[in-house]
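> predicted model follows, preceded by the sequence.
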Amino acid sequence: MSTKAKSPKNSHTIMNELVLPNDTNTLNNLMGGRLLHWMDIAAAISAQKHCNRIVVTASVDNVSFKHAIKLGDVITIEAKVTRSFNTSVEVRLDVWAENIPSGTRAKSNEAYYTFVAVDQSGRTIPVPELKPETEEEIELYNGALRRRQLRLILGGKMEPNDASELKALFFKD
């Protein structure tokens, strides 16, 4: 890993967006693709803060929509790096929808995005180590290896038998 280790708080990013008519479908709900676009931007900013480099999106984990986001709502997207690997970082996102006039706020989504750091020629480069500090950060850090192995299996880049962290969840030695 390059340079000195960083804390997750160094990559913490908060992005707000107002849901306007052009962002909605015919039911006046935010279009899912628009939200994914905003999430990708927030996650990329977080990853760049950690890496101090250009990053490219490598994968997006399952994103489930728990709560409809309506026209006029204010979206808050929080992103933070949860773990770094050799040339990649995992970023967790939490999405909140707030209706300011009514004073209501509801969690809409959470997801993990993975980014790879690249140089000006597009070649992958090492990223700084991540040092979690809080209990939550340590829990997310520890779970990241399992999530990574699942991503690699689903992407055809790892054989299930090689996923030691995942196997440990289901099988005793």
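On my side now, so go ahead.

> alpha carbons only for contacts and neighbour counts from here, please
Noted.

> without its sequence neighbours, what residue ends up closest to V74?
For V74, ignoring the flanking residues on the chain, the nearest one in space by Cα to Cα, 6 or more residues apart in numbering is L18 at 4.6 Å.

> max-length strand in the chain?
Longest strand in the chain by number of residues (criterion: DSSP state E): strand 104-118.

> now that strand: buried residues?
107-118 (16 or more other Cα atoms under 10 Å).

> please apply the same query to stretch 60-68.
Buried, per 16+ other Cα under 10 Å, within stretch 60-68: 60, 68.

> now stretch 150-170
Buried residues in stretch 150-170 (16+ other Cα under 10 Å): 150-153, 163, 165-166.

> here comes the other one, which I'd like you to weigh against the first:
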Amino acid sequence: MQEKTVKESSITSSHLMLMEHAGNFLFNKNNPIGLVHGGIIMKLMDEVAGMVASKHCRRPIVTVLIDNMYFFAPIYIGNKVILKSSINYVGRTSLEVGVRIEAEDLKTGKITHTNTCYLVVVAIDDVGRPTPVPRIKPESDEEKRRYKEAELRNKIRIDERKK
């Protein structure tokens, strides 16, 4: 199976946050605080990670793990949410996808890093069984750093499963 670069499957997407993204925050449909519901961000994150992984392996994928997800800063209605996603690490049938989420205040242009999360997805064959995926070839120093960090996270996950 041919090795692929990180750039070949990386995706940056953006979404305008509208009132419909507020959910029923604080049981108030008008949402006077103007916050986007965290579940909306999690859904977008899972979708972009799935696209990146599918683009890398050209197979259907399933999300099997979402690492801790912290909200560093709020995202407001009217913000543009930017999701930057790429493959960090590849195992035999699984991939770790990193997603960095930023919110841009369209009035001021200020961009705030709001979330970072790592997801593990597994490629599946036509009958739903795990199937091998192409290796990843980190090229830049940042990609190599991310690969090493993801490799360590993968070892920790494996050790956790053994407990």
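Perfect, I can see it now. These numbers were taken from a predicted model, which means no experiment stands behind them.

> counterpart of K70 of the first structure over in the second structure?
Correspondence of K70 of the first structure to the second structure, assessed by TM-score structural alignment: Y76.

> what residues are up against the closest residue to that match other than its chain neighbours?
Computed as Cα to Cα, 6+ apart, the closest residue to Y76 of the second structure that is not its neighbour in sequence is L35, at 4.5 Å. The contact partners of L35 of the second structure, by Cα atoms under 8 Å, 6 or more residues apart in numbering, come to 22, 25, 74-77.

> and if you look at L18 of the second structure?
Counting by Cα under 8 Å, 6+ apart, L18 of the second structure has contacts 77-78.

> what segments of the first structure are helices?
Counting by DSSP state H, the segments of the first structure that form helices are 32-51, 135-154, 164-170.

> picking up where we left off before, ok, so of the contacts of L35 of the second structure, who is nearest E8 of the second structure?
When the contacts of L35 of the second structure are compared for distance to E8 of the second structure (Cα to Cα), I75 wins out at 29.2 Å.

> any idea how far the closest one lies from E160 of the second structure?
Applying Cα to Cα, to the nearest Å, the value for I75 of the second structure to E160 of the second structure is 32 Å.

> E20 of the second structure now?
Distance from E20 of the second structure to E160 of the second structure, counting by Cα to Cα: 38 Å.

> and what of T114 of the second structure?
27 Å.

> test my guess that S7 of the first structure contacts P128.
No - look at S7 of the first structure against P128 with Cα atoms under 8 Å: they stay out of range, at 10.0 Å.

> residues in the second structure matched by stretch 29-40 of the first structure, start to end?
Under TM-score structural alignment, the match for stretch 29-40 of the first structure is residues 35-46.

> that stretch: which residues count as buried?
For stretch 35-46 of the second structure, by 16+ other Cα under 10 Å, it's 35-37, 41, 44-46.

> for P130 of the second structure, what is the corresponding residue in the first structure?
Mapped onto the first structure by TM-score structural alignment, P130 of the second structure lines up with T124.

> enumerate every residue touching the residue nearest the centre of the second structure.
When Cα atoms, centre = their mean is applied to the second structure, the residue found nearest the centroid is V99 (3.3 Å). With contact taken as Cα under 8 Å, 6+ apart, V99 of the second structure is in contact with 45, 49, 83-86, 116-118.

> what about I75 of the first structure, how many neighbours?
A count of nearby residues for I75 of the first structure, using other Cα atoms under 10 Å, gives 24.

> do I have it right that R146 of the second structure meets I87?
No - R146 of the second structure is not in contact with I87 according to Cα under 8 Å; the separation is 9.1 Å.

> of these two, who's got more company?
Using other Cα under 10 Å as the criterion, R146 of the second structure and I87 rank with I87 on top: 31 against 18.

> thought the more buried one was touching V52?
Yes - with contact defined as Cα under 8 Å, I87 of the second structure reaches V52; the gap is 7.1 Å.

> I41 of the first structure versus N29 of the first structure, what's the distance?
20 Å.

> could you do L154 of the first structure as well?
Applying Cα to Cα to L154 of the first structure and I41 of the first structure gives a distance of 24 Å.

> try R146 of the first structure
When Cα to Cα is applied, the distance between R146 of the first structure and I41 of the first structure equals 25 Å.

> re the thing from before, map the residue nearest to V74 of the first structure across to the second structure for me.
By TM-score structural alignment, L18 of the first structure lines up with L16.

> what about its match, how many neighbours?
Here the count is done by other Cα under 10 Å, and L16 of the second structure has 15 residues near it.

> report the contact partners of it.
Counting by Cα under 8 Å, 6+ apart, L16 of the second structure makes contact with 78-81.
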